[in-house]
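> this one's structure only:
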């Protein structure tokens, strides 16, 4: 049912376009504030002292850029979560894989959920409306680690399934030509 509902190439392309547009906008905001590298440093700060120390070293422009990126980063998980889910469903369908593979479609929302949790912790810290604590900063860093690791896993899966589907298509085409 999941692959039938979400496994449509056009849907994956639509989410891919939305993801790229959103990613470019976020990157432009962060790059314009010279804060691109800082986002990763904050995401992988596992304790409050490291986070607070880093926060004290940034310029007002960098802080403003980090704050401004949230305007788009609040909706961004929807775009890449949709891309992961629809692309996984479409590739699983194209490869005619067994039903248990549908679990990967469902689990494709994990990076988005982790990003939402991470953002809900980081945004108040960048806005100065809360202070970094070890539990909050550690949870955000764990969420970022899970988000990036899972997204990388899905990227590798998409490449592997894409190659497999292309090979299957090539073999089927060759077989049709041979029998014609």
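It's in. None of the values given here were measured: they were computed from a predicted structure.

> contacts, neighbours, all on C-alpha from now
OK.

> Show me what the longest helix along the chain packs onto, helices and strands only.
Identified as the longest helix of the chain according to DSSP state H is helix 134-179. With contacts defined as 3 or more CA pairs under 8 Å, 6 or more residues apart in numbering; DSSP states H and E, helix 134-179 has these neighbours: helix 36-43, helix 48-57, helix 76-94, helix 110-127.

> among these, which is the most enclosed?
Compared across those, helix 76-94 shows the largest average neighbour count, a mean of 24 (mean count of other CA atoms under 10 Å).

> helices or strands up against the helix or strand following that helix?
Sequence order places helix 102-107 as the next helix or strand after helix 76-94, per DSSP states H and E. Counting contacts by 3+ CA pairs under 8 Å, 6+ apart, helix 102-107 packs against helix 2-6, helix 76-94.

> can you list contacts of helix 102-107?
Contacting residues not belonging to helix 102-107 are listed as 2, 3, 84, 85, 86, 88, 89, 92 [CA atoms under 8 Å, 6 or more residues apart in numbering].

> Distance to residue 36 added to the helices and strands packed on helix 102-107, as CSV?
Output for those, formatted as CSV (distance: least, CA to CA, whole Å):
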stretch, distance to residue 36
helix 2-6, 33
helix 76-94, 16
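
> And here is the other one:
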């Protein structure tokens, strides 16, 4: 076996081992982050003007209603994505790979390096490490919390009617927010006390 071929096979084996090990560690992490995409509509039933907000994990983000640029929020639609490692090996065309390894470069042939180019392209696609996938509502860990007052004050009970809850959690698509349509002053995007995956 040629030295060049041995190096290539050793490189493929080491990359495959690293990808598999990383996937096992990542999929077992309890702190796996979700990306949350929130579409807020000015009217119930997902109608009227709309604005899309994005939260990519980490600390909670508080968004004032004025920044959303809607007079009120009548309905909310949520979409969550999580990156899942799912290693997949797609073997390259053996004939093309062999041609690329054994051919001698000919500078006078304009198509002399085509086999090498195709082989490198196929080798780059050998390992697929995963993709962004939708998160089912039952496994979701993120959502939107609606606040009737500034979150820091409302949490300590200073804002709003003392008998009313100063916040409302939205963890699934909600076609009609009811009284929260006019009560909402702030939206908080992030992890909440909903289901944990």
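In hand now; what should we look at? Everything numeric here is computed off the predicted structure, so don't read it as measured data.

> Any idea what the TM-score is?
After superposition, the two chains reach a TM-score of 0.29 (TM-score structural alignment, normalised by the length of structure 1), with 79 aligned residues with a CA RMSD of 4.7 Å.

> circling back: which among the contacts of helix 102-107 of structure 1 gets closest to residue 72 of structure 1?
If you rank the contacts of helix 102-107 of structure 1 by distance to residue 72 of structure 1 using CA to CA, residue 84 comes first, at 18.4 Å.

> pretty sure the closest one contacts residue 154?
Yes - in this structure residue 84 of structure 1 lies within contact range of residue 154 using CA atoms under 8 Å: 7.0 Å.

> List just the nearest of the contacts of helix 102-107 of structure 1 to residue 66 of structure 1.
Nearest to residue 66 of structure 1 among the contacts of helix 102-107 of structure 1, with distances taken as CA to CA, is residue 84, at 25.1 Å.

> mind checking how far the closest one is from residue 94 of structure 1?
To residue 94 of structure 1, residue 84 of structure 1 is 15 Å away according to CA to CA, to the nearest Å.

> check contacts around residue 22 of structure 2.
Shown in contact with residue 22 of structure 2 (CA under 8 Å, 6+ apart): residue 85.

> Secondary structure element holding residue 67 of structure 2?
Using DSSP H and E, residue 67 of structure 2 falls in helix 65-68.

> so what does whatever helix or strand comes next after that helix touch, helix or strand wise?
As assigned by DSSP H and E, the chain's next helix or strand after helix 65-68 of structure 2 is strand 75-89. If you count contacts as 3+ CA pairs under 8 Å, 6+ apart, strand 75-89 of structure 2 packs onto helix 3-28, strand 34-43, strand 127-134.

> and the angle for the longest one with strand 75-89?
Translated: helix 3-28 of structure 2. Counting by axes from the mean of the first three to the mean of the last three CA atoms, to 10 degrees, helix 3-28 of structure 2 lies at 150 degrees to strand 75-89.

> hang on, the earlier thing: looking at the helices and strands packed on helix 134-179 of structure 1, which is nearest to residue 179 of structure 1?
Of these, nearest to residue 179 of structure 1 by CA to CA is helix 76-94, at 22.7 Å.

> Out of the helices and strands packed on strand 75-89 of structure 2, which is closest to residue 155 of structure 2?
strand 34-43 (22.7 Å).

> After that closest one, which helix or strand is next? Please name it.
strand 47-55.

> right, so the helices and strands packed on strand 75-89 of structure 2: which one is the most enclosed?
Comparing those by mean count of other CA under 10 Å gives strand 34-43 as most buried, with a mean of 21.

> Report all helices and strands that that one contacts.
Right, strand 34-43 of structure 2 is packed against strand 47-55, strand 75-89, strand 142-147 by 3+ CA pairs under 8 Å, 6+ apart.

> any idea of the angle the last one forms with strand 75-89?
By that I understand strand 142-147 of structure 2. Taking the same axes, to 10 degrees, strand 142-147 of structure 2 and strand 75-89 form an angle of 160 degrees between their directions.

> in the next helix-or-strand element following strand 142-147 of structure 2, what's buried?
Following strand 142-147 of structure 2 in sequence order, the next helix or strand is helix 151-155 (DSSP H and E). Neighbour-count burial for helix 151-155 of structure 2 flags 151, 154 (criterion: 16 or more other CA atoms under 10 Å).
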